[in-house]
Structure formats: C-alpha cells, structure tokens
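prediction below, plus the sequence it came from.
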Amino acid sequence: MNDEVSVRTAEPGDAEAVLRFWKEAAEGESVSDDLDGVGRLIERDPEALLLAETDGELVGTVIAGFDGWRCHLYRLAVSPSRRRQGVATLLLEAAERRFLELGGRRADAMVLHRNEKAHGVWGARGYRRQDEWGRWVKPLPR
C-alpha cells in the first residue's frame, strides 16, 4: 500500500486539518496543539511538519525539527485505519532524509513511556530508548 501514500511538507492552510487529525490519531496532547502553535511551526521551519496523504486524505504526520545541533522527532501519528501499512516508515524515512540533507548526525524521538504500541514502531526503525537521560520540562508563562 505504500505506493499510494505520498509525503509532503505542511502548508499554513493545513493547520486545522492537522489538529483534527492529531485528536484522532495521536497519543497525548501537547501544549502547542493549537492553531497558533502549528502555525508558528510551519512559519519558522516550513519543511519540519511532514504529512502523509492518500488521495488528499491525511493519514500520517511527523515533525522533523532540526535546530542546527540536534534532530528531533515529534508527533509521529498514523490514522488508526492505516497502521501497520508502512505509513510511519515512509514518514520516518522522509524525516531522516531531511536530517541528513541538513547535516544532522543523530535523531531523537519524543515517545510516551505508556505508548507501548509506538515502542515497536520506533524499535523497528533502529531507535532505542536512552535510559541514562531524562526529560526535564518547565511550562513557560503565557
């Protein structure tokens, strides 16, 4: 089925559809899951948000952010009806190509500990949990 899925970068007009899609297909919610957050991402780094589509229907997403130092992957999500059909693989291949073109050396992924279904996807692509590091967060005042 991979031959009918295409991957492209998001455009500003895609933000609402992406947010609706994440409510259906993504695990968890981010503080940036709003029109302003997605809009700023697309404006700041127009090639970071990758969309997988079939006949114009959104079936997957991944954010492939590069800050010049590290390659970060967020919001890998695939439509429940399209899982286990290679969509995540296509998205991650596109993200990794982007990183290589930008000079990236290593990619890391934000993966919820409780999202055990996702662990298999990441592991199959060669990603490993790095237990010696932990994520520290601080919400910024609005």
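Noted; the coordinates are in hand.

CA only for contacts and neighbour counts going forward, please
Fine.

all strands for this protein, in order.
Assigned by DSSP state E, the strands in the chain fall at 6-9, 49-54, 57-66, 71-78, 107-109.

residue 115: which of these is closest?
For those, distance to residue 115 was read as CA to CA. The smallest value, 11.7 Å, belongs to strand 71-78.

identify the residues contacting the closest one?
22, 25-27, 59-66, 87-88, 99, 104-111 (CA atoms under 8 Å, 6 or more residues apart in numbering).

tell me the buried residues within the residues you listed.
22, 25-27, 59-66, 87-88, 99, 104, 107, 109, 111 (16 or more other CA atoms under 10 Å).

what's the closest non-adjacent residue to the residue nearest the centre of the chain?
Centroid-nearest residue in the chain: residue 62, 1.9 Å away (criterion: CA atoms, centre = their mean). What sits nearest to residue 62 in space, not counting adjacent residues and going by CA to CA, 6 or more residues apart in numbering, is residue 76, at 4.3 Å.

structure two is appended below for comparative analysis:
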Amino acid sequence: MDDLRIRPAAPADLDAVLAFWKAAAEGTSISDDRSGVERLVARDPGALLLAERGGELVGTVIAGFDGWRCHLYRLAVHPEQRRRGIGTALLAAAEERFAALGGRRADAMVLNRNERAHHAWHAAGYAPEPQWSRWVKHLDR
C-alpha cells in the first residue's frame, strides 16, 4: 500500500471521477453529474477523497459533514483493484477527516442490493440500524 495516495479531489478531477463512477460504482444517483459534483467540491473541498495508485484513480469516497453528522457516499474501488485495502484506506481517511472536524457518528448510504458492499461495510465496523429507514425525496427542478 506504499504507493497508494489519498487526497481531496480538485475541480480538474471531476470528469475523471464521473467516468470512474460509471465503471466502479454500483448504480447512479440523480446528482452524479458535473454540476452536482462541482457543487460538492466548491461547498466542501475536502469531502471528495480520491485514492490513486501510480497516478491512476482507483477509489473514491465522499466524506461529508454537515456540522452534526458524518455521511459517507460513493465508496467505490476499481473492480481490478478490489480486495487490496483501498476501501479500508479510504474509510480510514474519511474517519480521520470526521474526527478532525469534531464528528461523532457516521452513516453510510449503501444500496440494499449491493451485498458485496454490505460485507465490506460490516468488516469496517459499520452496521445497519433496523429501527431506521431512509426516506428520500429527489429535489430536481
């Protein structure tokens, strides 16, 4: 893992990130477009973390903090790079960010159908909270 570099995304990275998500992320979101990711990076420049190996993008996670709760989205690792500690390293970087910001609780958005991800999140110490269900409203105009 010595050659793995984790850093915040810059505006110049956004096209590569969007292309990466099409190849590596399970499913897409209404906000998976350039303007949505630009708003994220402009509002919270440290939230979108990138993992690079040899200059190539191999993983991402969005580690957002709203001042009250920590939120994790878009943990994705390139299919050919999985099971090499990249996801674990991204989560560790996200959790370090949260601790520095004063965050005390993190939740993760994980697709119900993505069973491989469920195992990875469980291994990282996250657990579903059956007493809660997530309600979503898309605010597209």
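Happy to help now that I have it. From a predicted model like this one, the values you see are computed outputs, not experimental measurements.

so after superposing, what's the score?
Remark: TM-score between the superposed chains equals 0.98 [TM-score structural alignment, normalised by the length of structure 2]; 141 aligned residues with a CA RMSD of 0.6 Å.

contacts only, for the residue nearest to the centre of structure 1.
Counting by CA under 8 Å, 6+ apart, residue 62 of structure 1 makes contact with 49, 50, 51, 73, 74, 75, 76, 77, 91, 92, 95.

with residue 140 of structure 1 as the reference, measure out to it.
Here the criterion is CA to CA, to the nearest Å. By it, residue 62 of structure 1 lies 24 Å from residue 140 of structure 1.

measure residue 66 of structure 1 to residue 106 of structure 1 for me?
Counting by CA to CA, the gap from residue 66 of structure 1 to residue 106 of structure 1 is 10 Å.

can you get me the start-to-end distance on stretch 5-23 of structure 2?
20 Å.

for residue 16 of structure 1, find the nearest of the strands of structure 1.
In terms of CA to CA, the element of those nearest to residue 16 of structure 1 is strand 57-66, at 11.6 Å.

quick one: the lengthiest helix in structure 1 to strand 57-66, angle?
The helix spanning the most residues in structure 1, taking DSSP state H as the definition, is helix 87-102. If you take axes from the mean of the first three to the mean of the last three CA atoms, to 10 degrees, helix 87-102 of structure 1 sits at 30 degrees to strand 57-66.

tell me which residues of helix 87-102 of structure 1 come out buried.
87, 88, 89, 90, 91, 92, 94, 95, 96, 98, 99.

now for that helix, which elements pack on it?
strand 6-9, strand 49-54, strand 57-66, strand 71-78 (3 or more CA pairs under 8 Å, 6 or more residues apart in numbering; DSSP states H and E).

in CSV: those strands, plus distance to residue 41 of structure 1.
Shown next, in CSV, are those (distance: least, CA to CA, whole Å):
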stretch, distance to residue 41 of structure 1
strand 6-9, 12
strand 49-54, 8
strand 57-66, 9
strand 71-78, 12
